[in-house]
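Engineer: Quick one: sequence plus predicted model below, questions after.
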Amino acid sequence: MSDSSHKEVHGFQTEVKQLLQLMIHSLYSNKEIFLRELVSNAADAADKLRFKALSDASLYDGDANLRVRISADKDNNTITISDNGIGMTRDDIITHLGTIAKSGTADFFSRLSGDQAADSQLIGQFGVGFYSAFIVADKVVVRSRAAGVDADQAVEWSSKGEGDFSVENIEKSNRGTDIILFLKEDEKEFLDDWRLKSIVTKYSDHISIPVEMLTPEVPEVPESKGEDGEVIPAVPGKPSQWESVNKAEALWTREKADIKDEEYQEFYKHVSHDFAEPLLWAHNKVEGSTEYTSLLYIPSKAPFDLYNRERQHGLKLYVQRVFIMDDAEQFMPTYLRFVKGLLDSNDLPLNVSREILQDNKVTQAMRKGCTKRVLTMLDRLGKNDADKYQTFWNEFGQVIKEGPAEDFANKEAIGKLLRFASTHNDTSVQNVSLTDYIERMKEGQDKIYYVVADSFEAAKNSPHLEVFRKKGIEVLLMSDRIDEWLMSHLTEFSEKQFQSVTRGGLDLGDMDDEQSKEAQQQLEKEFDSVVTRLKESLGDKVKDVKISQRLTDSPACIVTDEHDMSSQMIKLMQSVGQEVPESKPIFEINAEHDLIKHVADEADSDKFAEWAQVLFEQAMLAERGSLKDPASFVARLNKLMLSLTH
C-alpha cells in the first residue's frame, strides 16, 4: 500500500459490481431517481453535522447555513451535487463507497431472478443510495472534506462503475461533499435546469434544508429611445445566484390537511430508501404531558434482511426539528421493527444519547403511544380492507407473531391482527382472524382449538382432527416455525382459552352428547385388557395408553401430556442446540378401527408386542416426522405384513 497522499486503486466488493450492473440494466425506466437518492444522502449529511455541532459548534467553521446545491455544465456534460454537511474522511470513503456495508448481502443476491421488473423491486427493498449515480453516469467523481479537518486532508474518489475505484488526497477549501456525474451520451436531458428542478420538486420538496440551483444571469439593458423619441430607461442586470427550488420545510411540521398523499409517499422513500409505495401511514401530533410528532409508515414489501438480528431497526429521531439519530430502536418494539418513519420530540434534551433514551420516562411514553398507534392502524386496515391487510400479513405476519411473547400489555390488540389457516376453508392461506373464528364457534364451544405441525399438509391431515371434522368444529392449522412459540404465550383471546388438539385429554364440553359419553365408557371397559397389554408391551416408551375420543379413521396417535413440552417445541429447541428434558407421550388407540380389533384378538404375545411397536412408531412418525431407528420400524412392519399373507 502506498502513502495515503498518493493515488491508490481499489477493487470493488463483489456485491457492489453485481449491484451496479443490476441498476444499470433494471432501473432504466426510472432513471431520474438518481437525483432523489443523491439529494437525500446530502440532506442526511447535513442532519448529521447539525447533530454533531450540538456538542462542538466549531464544526460549522463559520458556515452554519446548511444546504444542497445542484448545477449542470453543458460544456463538460456534467452534473454536480454539492453539500456542506458532515463530509467524509479517506477511510469513510473507502468503506462507504467501495463496499455494501450491510449484512445479508449474499441472501439478497441469491434471490435475484434475472427478471428486470422483479429485480428492480428487490433492489428497492435493498436500497441503492449512492450507486444510483451510475444509472445516468459512466464516470463519477466524489470530492469530500470532513468537518473539522484541514483543507489538505480532503479526498477524491473516482470510478467508472466497473471493476475498481481510485482514491487520492486533495485540497478542498470548504467542508462537505461534491459529487460530479459525467453523464452518458444519451442522458443529456438531465443537463436541462428545468428538468432538474422538476425532479427536485417531485421527489425532494419535503427535504428540510434548501436545495439550491443557480438562476440564469440577466444581462443589463442599456438606456434607449423609442420611435417617438421617448427615453426608455436602462434595466439593470442580475447576476446568476443560488436560489432554493424546494419548500425546505420539514414535512412532518406541516398541517396534515395541507399535505398531499404524493408528498407523504415521497417522504417515505426519503426516510426508507425504498422504491415501492408505502402500504399506509399515520401522521399525528401528540399534546399533553408528553409532546411529540410522529410520522409512521407501514411498508408494502418486507426488506430482504428483516430477520437478520444484526440489522439495526428503528425510527429517525428529531428533537425540536434537529436530527439526533437514525434507527432509534427504543421507540418501537422488536416485533414492529418493519415500521419506518420518524419522531420529533419537544420534551427530550438536544444532547440526548442512546443510553439516556433507554430508561427515560418520556421515551417510554412515546414508545407506548407509537406502538398503540401502529396496532390501531393495522387493526383498522384489517377491518376495512381485507385484501390490503392480506398483503401486509403475507409480508410481515411472521414478525407480528413474535408480539405476544414480547408485549404482554398489548397481547389482546396483537391477537386481533393474527391470521391463520383453518379447517374452515382447508387452504394454506392464512386469512382467518381470531374474531372470525369466535363468531363461527359451535353452540356450547368454549375453547379455540388449534394444531401445530411441520407443514400445512401435516397439520391439515393430522389424525387429531378427525373427531373435530366429524362434528364440524373449526380448528386453526398452524405450520410456521414460530407458531409453537406463539401459542406458548398466547393462552387466551377475548376470554376464550386456546386448546391444542394434540395435548392432554380431549374435553368437548357441552358439544359432546350423553350417547357419545356412554359409548366411550363402554369401549374403555371392553378394551381394558388390551390397554393393559399395550402398556406392558411398550413399557417406559409411553406415559400412558388410552382409548381415544379424537380418532375416527386412524388406528392410533400420540398425545402430549398437558404439562409436558409439545413435539413442535422439542423440535424448535433442538434446532437451536438447546437441551430438551425427556418427556414420554400418551399413546391413544381407536378401539373401533379394524386394525386395533385385529391386534386385540392376537393371542401370540410376541406378535402382539410387534404390533404394539409398529402402531406406536406409526403414530410417532405421523406426529414428529421421524424415528430414532427407522430401519427397525421398516423391518418389523415388513415382518408383520408377510405374516398376514400366510
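Structural biologist: The structure has been received and is ready for your questions.

Engineer: okay, CA-based contacts and neighbour counts for the rest of this
Structural biologist: Noted.

Engineer: now the strands: where do they sit in the stretch 201-350 of the chain?
Structural biologist: Counting by DSSP state E, counting those that start in this stretch, the segments of the stretch 201-350 of the chain that form strands are 211-214, 224-225, 231-232, 242-244, 278-286, 292-299, 315-319, 322-328, 340-345.

Engineer: so what does the third one touch, helix or strand wise?
Structural biologist: Identification of packing neighbours for strand 231-232 by 3 or more Cα pairs under 8 Å, 6 or more residues apart in numbering; DSSP states H and E yields strand 224-225.

Engineer: try this one next to it:
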Amino acid sequence: MSSQVHEFQAEARQLLDLVVHSIYSNKDSFLRELISNSSDALDKLRLESLRDSELEADVADLHIRLTADADARTLTVADNGIGMSREDVIDLIGTVAKSGTAKMRQALAEAGEGGASEELIGQFGIGFYSAFMVADRVTMVTRKAGETVGTRWESTGDGTYTVDDVADAPQGTAITLSLKPTDTDNAVHDYTDPQVLRGLVKRYSDFIAWPIRMAETVTVPADEEGGEPTVEQTDATLNSQKALWAKSKDEVSAAEYADFYRHLSHNWDEPLETISLHAEGTFEYQALMFLPSQAPLDMFARERSGGLHLYVRRVFITDDGADLLPEYLRFVQGVVDANDLSLNVSRELLQQDRQIRAIRRRLVKKVISTVQELQDRRPEDYATFWTHFGPVFKEGLVNDPDNFQAVLKASVFGTTHGEEPTSLADYVERCPADQQVIYYMTGESRQQIERSPHLEGFRAKGIEVLLLSDPVDELWTSAMPEFDGRRFVSVAKGEAALDDDAAETDTAERDAEFTELLAWLTEVLAADVMQTRLTKRLTDSAACLVGDTFSMSPQLEKLYRASGQQVPHMKRVLELNPEHPLVTGLAKAYADAGEERSGLVPTAQLVYAMAVLAEGGELADPAEFAKLLSDTLVAGLQ
C-alpha cells in the first residue's frame, strides 16, 4: 500500500497541541510512558504465544532497547513485542480511543497553567503523545507478530501524520524521537546522554519485568605489557527486573513502591496506602495493591478497565483484572501473581475459575479491612480516601451483599451532628439509650436535605439524622438494612415517632377540629396524595409530603426514570402543621365557607405545591403553578 497522509482526529489534534505547547515541570515522563508501552507489548506477545502455538513470532529474547545518537540527536525506544498492524496504528495512534476527551483537554490545559501537567500524562492513555514534549519529529516502525509487512508512522505534531508500508520491518515497535535542543534553563535533560537515560530508567522503570538494554562504550585499561587502552561496546541491562510483589514490605522502600504504583496506574500521585498480601496453602499467590490518593477523571467511564494486573508465575495474563475485584473497588491498582492457574486461561474462563473466586474473596476482604484501618488509625488519610472514592466505595452496599456490613462499617456519612461525616459506630455511641433506630434522610445534596422541613421536629428534639446525598444511598437504604441491631428509618417516611406526652393531652380535641378539613383536602388532592393528616415532625413549615414506610422515595423514582425504567407515580401523605398560621387560616376559611368551598381549591393546590418545592422536588406543571400563585397573590391584594 502506498504512502498516505492522514489528519489527526479533531480531538486528538487539540490534545496533541496541549501536550506540545503546555509548560510541564517534568518532561521525563515521556520515557517512562514509552517504556511502559513497550513492556505491555512484550507481555501481550508472551501471552499470545502461549495461547497460539502456531504464532510465527520470536519469543526467545524479549527485551526493550534504548539507542541514543548524540550526533543526530535521536533517541529510539524499541521492543520486540506484539507490534501493531497498519489498522492498529491508525486506530490507536491517530485517534484517542477514550471517552471524556473534552474533560481530558480541560484538565491538561488547567494543569499546564499550573505546571503540574505531568500528573495527567498517561492517565487517559495518552502516553505516546508525551513524546512530542521533547521531540520535533516522531517516527514509529512496527510489525505485528505473525504478519510479514510492517508500518512506518511519522509526524511532526503539526496536525497530520504519514503512514507507509515497510517490507523489512523487524517484529515489534521502534519509536525514534528527533529530539529538540537541550534547554538547560528549564533543566531539561540531554536524552542522548547514556548516564541520563540510565538514571531515568533506574528511577522510574527499574521494576519492569523485561530487560531494558542500552549499548554503552567502555574503556578497557592497557595490559601490564604496556599496550594501548581499548574502547569496547557492551550491552548493558539498565533495570533490576525486581518483582516487588514477591518481596516483604521490609525489603522494599516507599519510593520503590511509589514508582511501581505510578508504572501501573499511569498517574503521578503518591499512593495513599500499600497493601501487600502473600497467601500460602491450597492457593498460593502474591498480591501488591495500592489505594490511590487521587481519583482518575475517568472513574465513572463505562469502558474503564479494572486496576489489577493478573500474572501466573510471573507471566502476564491480563491488565484488566475486573474478575479479581468487584466494580466498587475499581480504584484499586496493583498486581496479583498466582502459582496454580493455567497459563492459557482465557478471559471467559476467569469468571468461572474457582481459584480466581477464592482469590477475589480474600482480596476484597483485605481492601475493605485496610480502608477500616485507615478510618481508625489515620483519619486524615481516610478523609482523603473518602473525598475521592467514598461514593464509589458505597456502591458495595448495593452490589456486594456478602460484605455489606463490612462496607457499612468502613463508610462514613453526613450528619446533623456536625459538618464532618460520621461513622455508624460513632452515631450509635451518641444515641440516647432508648433510641433503637438510625434516622436518615436522602436527597440530591446536603444543603437540600438540611433545608428540608422533614428535619424540623428531629432537630428541635436534638435527634441526630444521617444526611445521605449520594445517588447510591437511595438504592441501599431502600432495602431497609440494619447496623448493630438497629433499623434504618427514613425521617421522610411513615409517622414520626416524636410523641411528647406532656404536649399531647389535647391531641384528640385538636384533631377533631381538623377532621373535616383533612378529609376535604384528601379529596381535592386525590390525584397526588393518598391521605392528609396532622404532623408531628414540623415546627416551622406549614406542610410536608411523607412516603409510606415501604414506598419509593421521589429521588429513587427519578433515578429509575433516568435509567429508562417505567415507574408509576407514587402518591404520598400530605402532613399539615396545625400550629402554622397558613393551616389555621385555611381551617378557619374552610369552616366559614359553608357548602361553597371551590374558592379554597387553589389554596389547597398551593399548599401541596409548596410541600413539593420545600423538599427539593419538581412540579409536574411549573407554568400552571406560576399562574396559580400569581392569581392568588392578585386576589389577596384586591
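Structural biologist: Perfect, I can see it now. These figures come from a predicted structure and were not determined experimentally.

Engineer: For the strands of the stretch 201-350 of the first structure, give me a markdown table that also has mean neighbour count and distance to Asp385 of the first structure.
Structural biologist: Shown next, in a markdown table, are these (neighbours: other Cα atoms under 10 Å; distance: least, Cα to Cα, whole Å):
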| stretch | mean neighbour count | distance to Asp385 of the first structure |
| --- | --- | --- |
| strand 211-214 | 22 | 39 |
| strand 224-225 | 10 | 70 |
| strand 231-232 | 12 | 67 |
| strand 242-244 | 15 | 41 |
| strand 278-286 | 17 | 12 |
| strand 292-299 | 23 | 15 |
| strand 315-319 | 22 | 26 |
| strand 322-328 | 19 | 30 |
| strand 340-345 | 24 | 21 |
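
Engineer: Quick one: closest of those to Ile135 of the first structure.
Structural biologist: strand 211-214 (21.6 Å; Cα to Cα).

Engineer: roughly how far out does the closest one sit from the chain middle?
Structural biologist: Computed by Cα atoms, centre = their mean, to the nearest Å, the chain-centroid distance of strand 211-214 of the first structure equals 36 Å.

Engineer: can you put the strands of the stretch 201-350 of the first structure in JSON lines and add distance to Ser71 of the first structure?
Structural biologist: Putting the strands of the stretch 201-350 of the first structure into JSON lines (distance: least, Cα to Cα, whole Å) gives the following:
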{"stretch": "strand 211-214", "distance to Ser71 of the first structure": "6"}
{"stretch": "strand 224-225", "distance to Ser71 of the first structure": "35"}
{"stretch": "strand 231-232", "distance to Ser71 of the first structure": "35"}
{"stretch": "strand 242-244", "distance to Ser71 of the first structure": "10"}
{"stretch": "strand 278-286", "distance to Ser71 of the first structure": "31"}
{"stretch": "strand 292-299", "distance to Ser71 of the first structure": "32"}
{"stretch": "strand 315-319", "distance to Ser71 of the first structure": "29"}
{"stretch": "strand 322-328", "distance to Ser71 of the first structure": "27"}
{"stretch": "strand 340-345", "distance to Ser71 of the first structure": "30"}
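
Engineer: Could you work out which of these reaches nearest to Arg69 of the first structure?
Structural biologist: Smallest distance to Arg69 of the first structure across the strands of the stretch 201-350 of the first structure (Cα to Cα): 4.7 Å, for strand 211-214.

Engineer: quick one on the thing from earlier: the strands of the stretch 201-350 of the first structure: which one's closest to Pro585 of the first structure?
Structural biologist: Among these, the nearest to Pro585 of the first structure by Cα to Cα is strand 292-299 (43.7 Å).
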